[in-house]
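>>> show me how the following folds:
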Amino acid sequence: MAEVFDCSDTTQLISAMRAARRAIGSGQLAVIPTDTVYGVAADAFTAEAVQRLLDAKGRTRQSPPPVLIPNVATLDALAAEVTAPLRTLAETFWPGALTIITRANPALSWDLGETGGTVALRIPNQPLTLELLQETGPLAVSSANKTGEPPARTAAEAQAMLEDSVSVYLENGANADEPEASTIIDATALTEEGGSLRILREGGVTREDLAEALPQVTIED
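Okay, the predicted model is just below:
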């Protein structure tokens, strides 16, 4: 049976974080709050755990999950190349609602699904989740809902959909009635001089925000 913790209760917080670390470390899943919607998390470097995440959501390997990271320095380890524009994006909008798709470091021994050699990265602006990431390292995290269902605004909503496919649920209060999703950009065509990026989904970071941060870059839809 899944463990559920109310992280707004300080007496439960230490036990909650310990349980989440334990679950992730053993290849199980945990539902965690983020600054957008609640997410279901797995160790990004444990292929069985990532597959367990996809199975829980009812997704195929053709829909690989994004990866949440604890700090900008982790970008250097996970990306094949960190160009000046890519670093500017990370330093300007992280932590925050921008998911950046870039070429993955080919030396990494992970299997997120059919990624085509890319990885989608983000640093969430959520203190509890950032603390967890500092301890676990990169986590594969997708919205905590069954595919086709609305994103969960609470851990309880996530549990109603995902049930015992998740080992630990961290409740941290409700998100907004209509939480804003992260903006997703394809940054694989960025170059040191500029290049281009493509907006795949506009959310918390607008096209105007991106253009202001990177005036030398062509922004495509």
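>>> all contacts plus neighbour counts: C-alpha atoms, from now on.
Will do.
>>> mind listing the strands for the protein?
3-6, 30-32, 39-43, 67-68, 98-103, 118-122, 139-143, 168-171, 183-186, 196-201, 218-220 (DSSP state E).
>>> ok, how many other residues are close to the residue lying closest to residue 159 once chain neighbours are set aside?
Excluding the flanking residues, the one nearest residue 159 by CA to CA, 6 or more residues apart in numbering is residue 169, at 7.4 Å. By the measure other CA atoms under 10 Å, the count of residues near residue 169 is 29.
>>> now swap in residue 115 and tell me
Count around residue 115 with other CA under 10 Å applied: 16.
>>> from what I can see it touches residue 66, true?
No - counting by CA atoms under 8 Å, residue 115 stays clear of residue 66, with 10.1 Å between them.
>>> one more, for comparison:
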Amino acid sequence: MSASIITDTDTAAQALRAGQLVAIPTETVYGLGANALDESAVLKIFTAKNRPSFDPLIIHQSTPERILAYASEISEEAFKLAEAFWPGPLTMVLPKHRSVPDMVVSGLPAVALRVPDHPVALELLSKVDFPVAAPSANPFGFVSPTTAQHVKDQLGERVDYILDGGPCRVGLESTIVAFPNGEATILRKGGLPIEQIEEILGHRLAVKTHSSSQPEAPGMLSKHYSPGNHLEIFERLEEDQPIPAGSARIVFGRGGKAISYDDKRLITTYDLSPNGELAQAAQQLFTFLRLMATHNYPFVAAELLPETGLGRAINDRLRRAAATE
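Next up is the predicted model:
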């Protein structure tokens, strides 16, 4: 039976207490939530997503104090970032408390922690006395969902409830930071620009590369976010770029319509933000990648955005959506 879309956080909280799966809204993307301290519930996440057991999960709670209780050590820099950016699109990887099951962290010694900046998610989390594990609510490796309907379309038969909180405001997954030797390192570019983190900490941050196996944190696999089309990346797509008829282009900041069609070349163009706004481009990215899959274009050409702010995270998602292995 297909999942019910609900708006009642009491019903969602009761389902989580009963070990059920609840898709929850956040400011980044919708997450597939379960009680992080209940291993049988966590196993349902991996099964529903067809997610490999070596890919760890992020756990969520409603306040910094509540979520940091699941870390055994907290560096000075981690405290600074929690104060500056929680609630918000930041995940921090810290040494785990013994109460966190190994299944959640894929056997690693550290756990990924987050406080989402979404009123419905915070209301739900405040009603349960455990952290909620919630990776993106989509089949593993595919485009992340930014509306309740996206979740229903992709995982409707595998989820008990979908808590509707409207479209996601940010539209990209959280930025992930770890603290080897006490200093912050970026493990995943995301909805919090790296420059803002560097401003708080007062130094430049190293950025880790992706992995094809055994990632250190969620969302680090080299191939991910696939729309299922053949997608190629270009530094810039010119108007006369030779691409096959019937294909699609993803561009940025061209000043026209968000979606346009060239009758002569039979090419559809999707502009992530006609006015060149990176926040709008981030919000639109997964929606447009989902349209790529829906229309089954044989070829998709995507141009890179400026490598600054949210543009760095958007480019990261485009490159991994285009990866073949």
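>>> quick one: map the residue nearest to residue 159 of the first structure onto the second structure.
Under the alignment by TM-score structural alignment, residue 169 of the first structure pairs with residue 162 in the second structure.
>>> repeat for residue 220 of the first structure
Checking TM-score structural alignment: residue 220 of the first structure goes with residue 206.
>>> contacts only, for its match.
Contact partners of residue 206 of the second structure, counting by CA atoms under 8 Å, 6 or more residues apart in numbering, are 184-186.
>>> hmm, which of those residues are common to the first structure?
Using both residues aligned by TM-score structural alignment, their matches' CA atoms under 8 Å, the first structure keeps these contacts from those: 184-186.
>>> neighbour-wise, give me the winner out of those residues.
Note: the member of these with the most neighbours is residue 184, at 25 neighbours, neighbours being other CA under 10 Å.
>>> list the contacts of it.
77-78, 177-178, 205-206.
>>> so which of those residues is the closest to residue 94 of the second structure?
residue 178 (6.6 Å; CA to CA).
>>> and the aligned partner of the closest one in the first structure, what does it touch?
In the first structure, residue 178 of the second structure lines up with residue 186, judged by TM-score structural alignment. By CA under 8 Å, 6+ apart, the residues touching residue 186 of the first structure are 100-102, 197-200.
>>> so what corresponds to residue 143 of the first structure in the second structure?
Superposed on the second structure with TM-score structural alignment, residue 143 of the first structure falls opposite residue 136.
>>> and for its match, the neighbour number?
The number of residues packed near residue 136 of the second structure is 28, by other CA under 10 Å.
>>> ignoring the adjacent residues along the chain, who's closest to residue 262 of the second structure?
Using CA to CA, 6+ apart, the closest residue to residue 262 of the second structure is residue 268 (6.3 Å).
>>> which residues of the first structure does the host helix or strand of the one you found align to?
Per DSSP states H and E, residue 268 of the second structure falls inside strand 267-271. For strand 267-271 of the second structure, there is no aligned range in the first structure, judged by TM-score structural alignment.
>>> what's the angle between the helix or strand following that strand and strand 267-271?
For strand 267-271 of the second structure, the following helix or strand on the C-terminal side (DSSP H and E) is helix 278-295. Angle of helix 278-295 of the second structure versus strand 267-271, following axes from the mean of the first three to the mean of the last three CA atoms, to 10 degrees, is 150 degrees.
>>> Provide the aligned range in the first structure for the helix or strand following helix 278-295 of the second structure.
Heading C-terminal from helix 278-295 of the second structure, the first helix or strand you meet, by DSSP H and E, is strand 300-303. Using TM-score structural alignment, none of the residues of the first structure align to strand 300-303 of the second structure.
>>> no further questions, thank you.
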